[in-house]
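Participant: The following comprises the amino acid sequence and a computationally predicted model.
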Amino acid sequence: MEVILVRHSVTQGNKEKRFVGRLDVPLAPEGETLARETAPLLPTVEHLYISPMLRCRRTAELLWPGVEHTVVDDLRETDFGPFEGKNHEELKNDPLYQRWLAGEMAVGEPAEDCARRGSRALGRLADDAAARGYERIGVVSHGGLLMGMLTLHGRPSRERFYDWYPQNCGGYRAELCRDPLRLDILGTVGRVRA
């Protein structure tokens, strides 16, 4: 089956380069506009699997109006712990932040745990979609979660985690294989890097 993987649209926190993570923030006005402009560029889907976060739910409504969806808790974003809501400028002199940047310690949810959670979600939604007989589904989630999922399952593989970085309202088309779990990338969708 084919899957369209899309990152949510722009939030105020994204514009300010904040660690939004588990904060349940709405789309910024320009995020609403971007999603409306992106919608005609995306393939149709039979069903959506979405993060429970408001920014993903609203993005899904704007990208694929009226399409039935399933909220999947494991598609939520990484928990950035004490860095939630802050940006680099506010944290740059924080010793804890410096240690985290240097890779000396984890805070909140480690990236590897988020990737494994994304893998679980992918397996479950693949099974659900196959049982329902869907040929093309959509997933609306978060940048960190999607990068982790693609690092584990995207083919051809890429060297680094950030090589999978999706822009807001951008992402990938992939063939979703269930055994073994794999995402064979067919191309990009929506907003892509300039």
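Facilitator: Great, that's in hand.
Participant: Please make it C-alpha for all contacts and neighbour counts, starting now.
Facilitator: Will do.
Participant: Dead centre of the protein: give me the residue that sits there.
Facilitator: His142 (2.6 Å; C-alpha atoms, centre = their mean).
Participant: That one against Arg76, yeah?
Facilitator: Yes: His142 lies in contact with Arg76 (C-alpha atoms under 8 Å); the separation is 6.9 Å.
Participant: Overlap in contacts, the two.
Facilitator: Ser51 (C-alpha atoms under 8 Å, 6 or more residues apart in numbering).
Participant: who touches the nearest residue to Thr38 once chain neighbours are set aside in this structure?
Facilitator: The shortest distance from Thr38 to any non-neighbouring residue, by C-alpha to C-alpha, 6 or more residues apart in numbering, is to Gly190 (5.8 Å). By C-alpha under 8 Å, 6+ apart, Gly190 lies in contact with 6, 38-39, 41-42, 169-171.
Participant: again, but for Leu125
Facilitator: Taking C-alpha under 8 Å, 6+ apart, one finds Tyr49 in contact with Leu125.
Participant: so it sits in a helix?
Facilitator: Yes: counting by DSSP: H, G, I helix; E, B strand; the rest coil, Leu125 falls inside a helix.
Participant: For Cys177, see how far away it is.
Facilitator: 12 Å (C-alpha to C-alpha, to the nearest Å).
Participant: Kindly report the same for Lys15.
Facilitator: Applying C-alpha to C-alpha to Lys15 and Cys177 gives a distance of 35 Å.
Participant: again with Ser157
Facilitator: 15 Å.
Participant: What ranges does this structure have for its strands?
Facilitator: Under the criterion DSSP state E, the chain contains strands at 2-7, 47-50, 69-71, 136-141, 154-155, 170-178, 181-190.
Participant: Nearest to Asn87, out of those strands?
Facilitator: strand 2-7 (19.8 Å; C-alpha to C-alpha).
Participant: now the angle between strand 136-141 and that closest one, please.
Facilitator: Relative orientation of strand 2-7 versus strand 136-141 (axes from the mean of the first three to the mean of the last three C-alpha atoms, to 10 degrees): 20 degrees.
Participant: put this beside the first:
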Amino acid sequence: MDIYLIRHTTPAIAKGICYGQTDLDVTDSFPEEMLRTKAHLPQTVSTVFSSPLQRCRKLAEALFPQYPIHFHDHLKELDCGAWEMQPWDDIPKEEIDPWMKDFVHVAVPNGESYTRMHKRVVDCFEQIQQHPGPAVIVAHGGVLRSILSHITHTPLKESFDAFTLHYGCVVRLYQNGVGFAHEVLYNHSIEGKEWHRPSKN
């Protein structure tokens, strides 16, 4: 069984802003980015799953117009709670310092921790494995890193260094014995480096 992981295209948001589950639109480069992603996908798939947030929904619907899309809240990005849509540099030091020291276990105020997100994502992924393949998951960077960490047994703390996933990327998972291996089919940045932390850290 093959499962294709696809990250959404570039969101319409300025760099340096904290966002997770905010329902952002996509940029004007969406048609070009969508075609670049599409070139690395199989012509036919069995089932398509997606985060319901529009930056994922629009890509899923554009890539697979002939398929019903199964939307799952468990495939949403990390809930950034009180920090949603705040500039990273404006988040109070007393709030962000504990999170920066242990972002895996410390929850964002009124949001969630990476560990909590990882659990809901893995629960959803294990359900998706029961469907016939090839399957597709269109989701967010944090969600795809959670899945890749799960199948490779990579500690969550190391996942950002282990898995650099640009907007519109495609990663193929394929069965390897009792588990999954992965190969990156497309992972090109048109926007340059992302920045999801305060500039002074």
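Facilitator: Yes, it's here. Computed from a predicted model, the values in this text were never measured in an experiment.
Participant: TM-score them against each other, please.
Facilitator: With the length set by TM-score structural alignment, normalised by the length of the first structure, the two chains reach a TM-score of 0.82; 183 aligned residues with a C-alpha RMSD of 2.5 Å.
Participant: can I get the strands of the first structure in a markdown table with distance to His88 of the first structure?
Facilitator: As requested, these are arranged in a markdown table below (distance: least, C-alpha to C-alpha, whole Å):
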| stretch | distance to His88 of the first structure |
| --- | --- |
| strand 2-7 | 22 |
| strand 47-50 | 28 |
| strand 69-71 | 31 |
| strand 136-141 | 23 |
| strand 154-155 | 29 |
| strand 170-178 | 24 |
| strand 181-190 | 28 |
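Participant: Which one, of those, ends up nearest to Ala111 of the first structure?
Facilitator: Nearest to Ala111 of the first structure, of these and by C-alpha to C-alpha, is strand 136-141 at 15.3 Å.
Participant: what's the mean distance for the closest one versus the second structure?
Facilitator: Once fitted to the second structure, strand 136-141 of the first structure is off its aligned match by 0.6 Å on average (mean C-alpha distance after the TM-score superposition for the first structure).
Participant: which residues of the second structure does that strand align to?
Facilitator: Per the alignment by TM-score structural alignment, strand 136-141 of the first structure matches residues 134-139 in the second structure.
Participant: contacting residues for Thr152 of the second structure?
Facilitator: 180-181.
Participant: which one in the first structure is aligned with it?
Facilitator: Under TM-score structural alignment, Thr152 of the second structure pairs with Gly154 in the first structure.
Participant: now do Thr115 of the second structure
Facilitator: Checking TM-score structural alignment: Thr115 of the second structure goes with Glu112.
Participant: Setting aside sequence neighbours, what's the nearest residue to its match?
Facilitator: Gly148 (7.3 Å).
Participant: Can you report how many residues lie near the one you found?
Facilitator: 25 (other C-alpha atoms under 10 Å).
Participant: With the one 3 residues further on instead?
Facilitator: Around Thr151 of the first structure sit 22 other residues, with neighbours defined as other C-alpha under 10 Å.
Participant: OK, contacts around it?
Facilitator: 115, 157-158, 160-161, 164.
Participant: And Leu144 of the second structure, by the same measure?
Facilitator: So Leu144 of the second structure contacts 5-7 (C-alpha under 8 Å, 6+ apart).
Participant: go with 10 Å
Facilitator: Listed by C-alpha atoms under 10 Å, 6 or more residues apart in numbering, the contact partners of Leu144 of the second structure are 5-7, 75, 77, 118, 121, 137-138, 150, 163, 165, 171.
Participant: will you turn these into a markdown table that also has distance to Ile91 of the second structure and neighbour count?
Facilitator: Output for those, formatted as a markdown table (distance: C-alpha to C-alpha, whole Å; neighbours: other C-alpha atoms under 10 Å):
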| residue | distance to Ile91 of the second structure | neighbour count |
| --- | --- | --- |
| Leu5 | 32 | 28 |
| Ile6 | 30 | 30 |
| Arg7 | 27 | 27 |
| Leu75 | 26 | 27 |
| Glu77 | 19 | 22 |
| His118 | 24 | 24 |
| Val121 | 27 | 25 |
| Ile137 | 32 | 27 |
| Val138 | 30 | 31 |
| His150 | 30 | 19 |
| Phe163 | 26 | 16 |
| Leu165 | 25 | 22 |
| Val171 | 33 | 23 |
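Participant: can you redo those residues as CSV with distance to Glu94 of the second structure?
Facilitator: Converted to CSV, the contacts of Leu144 of the second structure look like this (distance: C-alpha to C-alpha, whole Å):
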residue, distance to Glu94 of the second structure
Leu5, 36
Ile6, 35
Arg7, 32
Leu75, 30
Glu77, 24
His118, 25
Val121, 29
Ile137, 36
Val138, 35
His150, 31
Phe163, 29
Leu165, 30
Val171, 37
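Participant: which one among the residues you listed gets closest to Val108 of the second structure?
Facilitator: Glu77 (12.9 Å).
Participant: I'd say the closest one and Thr22 touch.
Facilitator: Yes: at 9.0 Å, Glu77 of the second structure and Thr22 qualify as touching, with contact defined as C-alpha atoms under 10 Å.
Participant: ok so, going back, list which of the contacts of Thr151 of the first structure are still in contact in the second structure.
Facilitator: Retained contacts for the contacts of Thr151 of the first structure in the second structure, judged by both residues aligned by TM-score structural alignment, their matches' C-alpha atoms under 8 Å, are 157-158, 161.
Participant: Count residues in the vicinity of Asp24 of the first structure, would you?
Facilitator: 12.
Participant: From Leu125 of the first structure, how far out is it?
Facilitator: With C-alpha to C-alpha as the criterion, Asp24 of the first structure and Leu125 of the first structure are 23 Å apart.
Participant: All good on my end, thank you.
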